[in-house]
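Chemist: sequence and computational prediction follow.
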Amino acid sequence: MERRKAQLNKDIELINSTLSKTASDKRVTLKQLNALRTQIRLREEKISTINSEIRLLDGQINENVNQVRSLQSQLTQLKSDYAAMIRFAQKNQGSYSKLMYIFAANDFNQAYKRLKYLQQFGEYRQKQAKYIEDTQANIKNKISTLNKNKREKDHLLGDQQKEKNTLGTAQSKQAKVVSSLTSQEKKLKQDLAKKKRDALQLERAIKQAIDREIALAKKKAEDEARAAAAKAKAEGKVAPTTKTSTGSVLNSTPEAAKLSADFVSNRGKLPWPVANGVVTEYMGVKKIGGVTVNVDGWTIRTNPGSSVRSVFDGTVSIITDIVGSTMVMIKHGEFFTVYKNLSSVSVSKGQKVSTKQTIGTADGQSEIEFHIYKSKIEQDPKYWLTPN
């Protein structure tokens, strides 16, 4: 929970930098609204994390309180037993001495046993005294831990209240932004229409590139099938049958099939395309000012000039400019990953890349688009990338 809270603080700081940059802009933008929504989501998650920490501390406090009570009860019993032992020793001290008790034995064996009994009695008294000291020290430590837990809880409660206050401010600001966008409905619809056109243009470019990859793989598979058939005919054998589905075409070589299988086996464990980033737009349908928008892929906010990296081993399929920004697509067997909004690219078409290898840098807006496709079917990155 501490690690998660630290990560949330980093993400909130990243989003705050976005908001501070847009604060001077008098015209409200969708980017500003997305940043506010992300900030609110992160703060709500941080409050939830703090609540979990408080519940955990409450459990530890209750456990320590019960342990202190149990130890105090044990200490009372130990002191009572020790006092009774001392009274018994004092009461019987004048009746006979230890030597007389030993010499009064009937034989040597009984005398030895009496000697051992006196030694054990003395050792037991020492052990009881040690038990009392240890129990007192244990109680002291538990009380110290309990006080520490209570201080931590007080700190968390203060942090929680601070986050709630900040959250309230952010929610009020979001309401104003939404209201402002609604009042600028014509401009909002124009922005959303442009956003939709850009998304469609990107989708067409991606699918055309995938179609080319499928066509190349199909041609290669057909050429290999013809060669195999000719060889089989020459040897008087039956020609092997070949599959023609898109998936099998893209996986027509052992290398491609293994790459696809490895990609699938890493589902939910793929690294992020940037070392430090926060999602400002998730894949799915959302409403903005009463207008429904279908969002493809993820938009990830990162630091200016951050390196963008491949999430898995593969081969660079295309590098092109789409809607005024550079896009790189990497082929991983029958899977494809797309990285858009790069200001520079450090790889070339046809180059093999490895997991986490830098392929370029984020543009001046510090927001990249990231997409995953299985053949031509888009996948939701949240099921493939490692949870942040």
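Modeler: Nice, thanks for sending it over. Please read these numbers as outputs of a predicted model, since none were measured by experiment.

Chemist: for the rest of this, base every contact and every neighbour count on C-alpha atoms.
Modeler: OK.

Chemist: show me where the stretch 151-300 of the chain has strands.
Modeler: 277-281, 284-288, 291-295, 298-302 (DSSP state E, counting those that start in this stretch).

Chemist: pretty sure Val323 is touching Asp198, no?
Modeler: Yes. Taking C-alpha atoms under 8 Å as the contact criterion, Val323 and Asp198 are neighbours in contact, 6.2 Å apart.

Chemist: and here is the other one:
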Amino acid sequence: MKLNKLLLSLLLTGLCSTGFAQSSKELIKKKEALQRQIELAEKNLNKTASGKKLTLTEINTIKAQVRLMQDKISTINSEMKNLDHQITENTGKVHNLQNRLSDLKKEYANMIRFAQRNRNSYDKMMFVFAASDFNQAYKRIKYLQQFGQYRKKQAAYIQGTEKDLSNQIVVLDKDLKNKNNLLKEQVSEKSKLDKKKIEQTVVLNQLSKQEKQYKQDIQKKRQQQEAISREIRAAINREIAAARKKAEEEERERERIAAAKAKAENRPAPAAPAKPKSATTSEMLRATPEAAKLSAAFENNRGSLPAPVATGYIVQHFGAYKVDQATANSDGVTYNTAEGTAVRAVFNGKVASISPFQGRYFILINHGEYFTVYSNLKSVSVSKGETVSTKQVIGVVGDSNGVGELEFQVRKGDKAQNPEGWIAR
């Protein structure tokens, strides 16, 4: 019974450790991804900081770096918590194995003493012949045989337990070393974050000296965003109008077929149906089975869509934002990335529109009731009406002050959605 309980305990702790190990792997991947983003931001910052005039891109890059560094430290803290759990469990395993080894050695010692007392063949024969009948004598012979086999098994158990104990101590030592390395990494990252915050303070002080110029940059950016938003809404409205026209044509065709069939059968023509209530935008965009299916598939992938660029970091989030005294609103998110980075469709769909805008392009992709928008493309590699698949390259990102910059939106009809709720983290 004790052995069963011990094995169950070890099994459960082993399963828990496996869970932590998997989680730790995910945290390590996340930390590595954050480090790549931090390094890319630093590379971009070196490009934008070469001029004397402070730029909006430079300020946003430093803000993004601070956020990424804080995320990395948070990830390290999560790693350390996992390691603490693993260390606690592995310490418990070591203690259990030590206790088990002690019990096994005691049992084995008792068996050895018993064997010493009954070591000659005469004693064994007397033990058998002292039986009251043949059945009992047979059982005593089997007992002696099983006792010898059990003693060998106990010796093997002791050797196996000693090996398990040795292995577990190695694992525990490794966990302790990993925790020590994480502590050092945490101290290093906090030091880097402190330096970056000082740099941010210097930049913000510089911003106050260039406040007028910076407000002009914000105003220019706001005007650009408003202009492109109008273009996007107009493109979406054209798609909605086309969907409405198609639905009306299909309804007239059904009425024509019904009338022709009634005439052929010498029946009165069916009465014209009452004019239905005007369909909503969602109903128009989901009118066909194909569109409805595509919309449902897009909705089912909320939170798991790939990012529109394979490498990059978000410098501008969705919604209203404020820097110093200047305020603006964003209908999507802005990614900073390397120059020449490929832009990818985040889901299957159809290219609804490709429009030039101030020397760049924006692409509108239809996903049934939903649309995704990719703005500030230097060049495009798809055409209007083309069907695209998830992660298919649709163009190349344009630059801003030498840094690749992509504006990305998700819309339900003409209503802007927060893309960060749709993209996999």
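Modeler: Sure, I can see it. Keep in mind the model is a prediction, meaning the values are calculated, not measured.

Chemist: what's the TM-score once they're superposed?
Modeler: TM-score of the superposed chains, computed with TM-score structural alignment, normalised by the length of structure 1, equals 0.92; 387 aligned residues with a C-alpha RMSD of 2.1 Å.

Chemist: any chance of the strands of the stretch 151-300 of structure 1 in TSV, plus mean neighbour count and distance to Asn92 of structure 1?
Modeler: Rendered in TSV, the data for those read as follows (neighbours: other C-alpha atoms under 10 Å; distance: least, C-alpha to C-alpha, whole Å):
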stretch	mean neighbour count	distance to Asn92 of structure 1
strand 277-281	21	79
strand 284-288	12	87
strand 291-295	13	91
strand 298-302	22	83
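
Chemist: looking at structure 1, which helix is longest?
Modeler: helix 108-183 (DSSP state H).

Chemist: mean distance, it to its aligned residues in structure 2?
Modeler: For helix 108-183 of structure 1, the mean distance to aligned residues of structure 2 following superposition is 1.4 Å (mean C-alpha distance after the TM-score superposition for structure 1).

Chemist: quick revisit: what would the strands of the stretch 151-300 of structure 1 look like in TSV with distance to Val264 of structure 1?
Modeler: Written out in TSV, the entries for those read as follows (distance: least, C-alpha to C-alpha, whole Å):
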stretch	distance to Val264 of structure 1
strand 277-281	23
strand 284-288	22
strand 291-295	24
strand 298-302	19
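
Chemist: excluding chain neighbours, what is closest to the aligned partner of Arg286 of structure 2 in structure 1?
Modeler: Residue correspondence to structure 1 (TM-score structural alignment): Arg286 of structure 2 is matched to Asn251. Residue nearest to Asn251 of structure 1 in three dimensions, not counting chain neighbours: Ala257, with 4.5 Å by C-alpha to C-alpha, 6 or more residues apart in numbering.

Chemist: list the contacts for the one you found?
Modeler: With contact taken as C-alpha atoms under 8 Å, 6 or more residues apart in numbering, Ala257 of structure 1 is in contact with 250-251, 333-334.

Chemist: how near is it to Lys286 of structure 1?
Modeler: Using C-alpha to C-alpha, to the nearest Å, Ala257 of structure 1 is found at 36 Å from Lys286 of structure 1.

Chemist: next: Gln171 of structure 1.
Modeler: 18 Å.

Chemist: all helices for the stretch 1-150 of structure 1, in order.
Modeler: Here the stretch 1-150 of structure 1 has its helices, by DSSP state H, counting those that start in this stretch, at 2-22, 30-93, 98-103, 108-183.

Chemist: the second one - contacts with which helices or strands?
Modeler: So the one you mean is helix 30-93 of structure 1. helix 2-22, helix 108-183, strand 277-281 (3 or more C-alpha pairs under 8 Å, 6 or more residues apart in numbering; DSSP states H and E).

Chemist: what about Gln201 of structure 1, neighbour count?
Modeler: Per other C-alpha atoms under 10 Å, the neighbour tally for Gln201 of structure 1 reads 13.
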